[in-house]
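In: I need the structure of the sequence given here:
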Amino acid sequence: MCGRYSVVIDEAKLRKQFTKELIKPADGLPANYNMAPTQNGLVITDQAPDRLSSFRWGLVPFWAKDLGIGARMINARSEGIEDKPSFRRPIRERRCLVIGDSFYEWQRRDGKKTPYRILPTDESLLVMAGIWEEWRPKDGGDIVHTYSIITGPPNAEMEPIHDRMPMLLLDDEQQSSWLDPNAALPDILGLLRTPPDGTLSPYPVNPQVGNVRNNGPELHERLT
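Out: Just a heads-up that it's a prediction; the model follows:
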């Protein structure tokens, strides 16, 4: 799974990664070294591909009675995603790119848990395959936009750490295809594949990342 990630990006990285300029959220690009479920993260949706939108992490299906289910739906397994009641509409109609710079995962070994920070080897932005939804409260309140990160089997560098990892969209062609509203479902599902070995660079970090109250650059420092 992917239960924590970081969003520490700037204009220069965005311009280098994306060919067109993106409209930013009203609050800009605040750094979040410890993105946790139910917090707002940055996504680019198929309905607004020229905009960085701020959505709530943890998908809430349109039919849910309340927002509580979202905390349990931060990830969507790629296997069989097209048939799951909560995901079968979003994978067909509401896809997004989830933007960050790294994600965290905990390695369990000999009864101990060690957190790792995992980032692209070339230090590019992390672009994860996601799906999104909008939830309308019955009392007529504001619509809430939510998202999940799609996960799948690990590649070589992730396998010693965890048996799941985010599915990444590594280039412009993959990202454009993912956001294409006219793309056929088999083509979309074909994009959900484990990244090539060597794509990512993991290293151990401070266990403080396990506490959501900790949120600073020290969480990115290599543990020696």
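In: C-alpha only now, for contacts and for neighbours.
Out: Will do.
In: dump the residue contacts of the spatially closest residue to N155 that is not a sequence neighbour.
Out: Nearest in space to N155, with sequence neighbours left out and distances taken as Cα to Cα, 6 or more residues apart in numbering, is D197 at 5.6 Å. D197 is in contact with 155-157, counting by Cα atoms under 8 Å, 6 or more residues apart in numbering.
In: Another for comparison:
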Amino acid sequence: MCGRFALVQEFTEIEEALGAPVEAFPPRYNIAPTQPVLVVMGGPPRAPGSNQPDRTSMLVRWGFIPGWVKDVSKFPLLINARSETAATKPAFRAAMRHRRVLIPASGFYEWKRAGRKVPQPYWVKPANGGVVAFGGLMETYAEPGGSEIDTVAILTCAANEQISHIHDRMPVVVKPQDFARWLDCINNEPRDVADITQPVEPGFFDAIPVSDKVNKVANTSPDIQERAEVAEEPPQKPKPKSAGDDQLKLF
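Out: Okay, the predicted model is just below:
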């Protein structure tokens, strides 16, 4: 899954990487669910000779709300969508077909829980640096009172062999050569872009152990991405034998 990420580059670098105009905003080192996140959408085809961009960007709420939801307070927070089933799940089916977006990021955080009492956080960033684009699904939810809210979920796929020791899921990364095809929801149905949702190759990311500062949403300074020693787990105390343990060995 992907429950936290960061976007720290200058807006000009994001514009160049995603091919869309972006408003300037400060670096964000610890983006959490329900907060606004930047998305890039495909626009109408560019007119011949026009200098107008064919992609646009906007801030939307990270936490997808399907259009058919009646009571948001009783609906779970959908921050991720499984790429393998998004085209068929009622919550994501329409967005996967009509509203695919790109979510620029500098990397994401993941917690290794398997075999640990205290999860170890990792900062997972592109090995070559720069901005990456996660695949996303967008929905504009109309509240009963008439107001509208734009929402998004990050698509995930199976983790590659480099990341799987941390977690079994990772964000879908859309490569630059696939941006146009991914955003073209008029000519490309979900089956036409299924190949884009495969895990990136091992070596694409660096996974850096960091301190538990990232656990708190209020911690938003660059130091949460600094390398930290992997916390050693205290040795587990052997379970005391029950009175019948030795007897049971006889059977």
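In: what's the TM-score for these two chains?
Out: Once superposed, the chains reach a TM-score of 0.91 (TM-score structural alignment, normalised by the length of the first structure), with 218 aligned residues with a Cα RMSD of 1.7 Å.
In: Turn the contacts of D197 of the first structure into TSV, including distance to E79 of the first structure and neighbour count.
Out: Putting the contacts of D197 of the first structure into TSV (distance: Cα to Cα, whole Å; neighbours: other Cα atoms under 10 Å) gives the following:
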residue	distance to E79 of the first structure	neighbour count
N155	16	20
A156	19	15
E157	21	16
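In: I'd guessed F103 of the first structure sits against C2; true?
Out: Yes: between F103 of the first structure and C2 there is a contact at 7.2 Å, judged by Cα atoms under 8 Å.
In: quick one: contacts for G100 of the first structure?
Out: 5-9, 42, 125-127.
In: What about these, which are in helices?
Out: Secondary structure from DSSP state H places none of those in helices.
In: Present those residues as JSON lines; the columns should include neighbour count.
Out: JSON lines is the format used below for the contacts of G100 of the first structure (neighbours: other Cα atoms under 10 Å):
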{"residue": "Y5", "neighbour count": "25"}
{"residue": "S6", "neighbour count": "25"}
{"residue": "V7", "neighbour count": "22"}
{"residue": "V8", "neighbour count": "18"}
{"residue": "I9", "neighbour count": "18"}
{"residue": "L42", "neighbour count": "22"}
{"residue": "L125", "neighbour count": "21"}
{"residue": "L126", "neighbour count": "26"}
{"residue": "V127", "neighbour count": "24"}
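In: Looking at those, which are in strands?
Out: 5-7, 42, 126-127 (DSSP state E).
In: Touching the longest helix that the second structure contains from outside, list them.
Out: Using DSSP H to define each element, the second structure has its longest helix at helix 11-18. For helix 11-18 of the second structure, the external contacting residues (Cα under 8 Å, 6+ apart) are 21-25, 40, 104, 131-133, 176.
In: how does it look with 10 Å?
Out: Contact partners of helix 11-18 of the second structure, identified using Cα atoms under 10 Å, 6 or more residues apart in numbering, comprise 7-8, 19-27, 39-41, 55-57, 102-106, 130-133, 176, 179.
In: Which residues in stretch 58-73 of the first structure does the neighbour count mark as buried?
Out: Residues of stretch 58-73 of the first structure classed as buried: 58-62, 67, 70-71, 73 (neighbour count, 16 or more other Cα atoms under 10 Å).
In: typo on my end, it should be stretch 9-22 of the second structure
Out: Those would be 9, 11, 14-15, 18-22, for stretch 9-22 of the second structure by 16+ other Cα under 10 Å.
In: Identify, from those residues, the entry nearest to A91 of the second structure.
Out: For the buried residues of stretch 9-22 of the second structure, the closest approach to A91 of the second structure (Cα to Cα) belongs to L18, at 26.9 Å.
In: so what's the equivalent of K138 of the first structure over in the second structure closest to, chain neighbours aside?
Out: Alignment note (TM-score structural alignment): K138 of the first structure maps to P144 of the second structure. Nearest residue to P144 of the second structure, sequence neighbours excluded (Cα to Cα, 6+ apart): K70, at 7.9 Å.
In: Out of the buried residues of stretch 58-73 of the first structure, name the two that are farthest from one another.
Out: Spanning the widest gap among the buried residues of stretch 58-73 of the first structure are F62 and A71, at 15.0 Å by Cα to Cα.
In: Adding distance to F87 of the first structure and secondary structure, write the contacts of D197 of the first structure out as JSON lines.
Out: Formatted as JSON lines, those follow (distance: Cα to Cα, whole Å; DSSP: H, G, I helix; E, B strand; the rest coil):
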{"residue": "N155", "distance to F87 of the first structure": "24", "secondary structure": "coil"}
{"residue": "A156", "distance to F87 of the first structure": "28", "secondary structure": "coil"}
{"residue": "E157", "distance to F87 of the first structure": "28", "secondary structure": "coil"}
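In: Quick check: the gap between the counterpart of K65 of the first structure in the second structure and Y141 of the second structure.
Out: Correspondence of K65 of the first structure to the second structure, assessed by TM-score structural alignment: K70. Distance, K70 of the second structure to Y141 of the second structure, by Cα to Cα, to the nearest Å: 10 Å.
In: What count of nearby residues applies to the nearest residue to K20 of the first structure once chain neighbours are set aside?
Out: Nearest non-adjacent residue to K20 of the first structure, counting by Cα to Cα, 6+ apart: D50, 7.5 Å away. By other Cα atoms under 10 Å, the residues close to D50 of the first structure number 15.
In: I appreciate the help and will end here.
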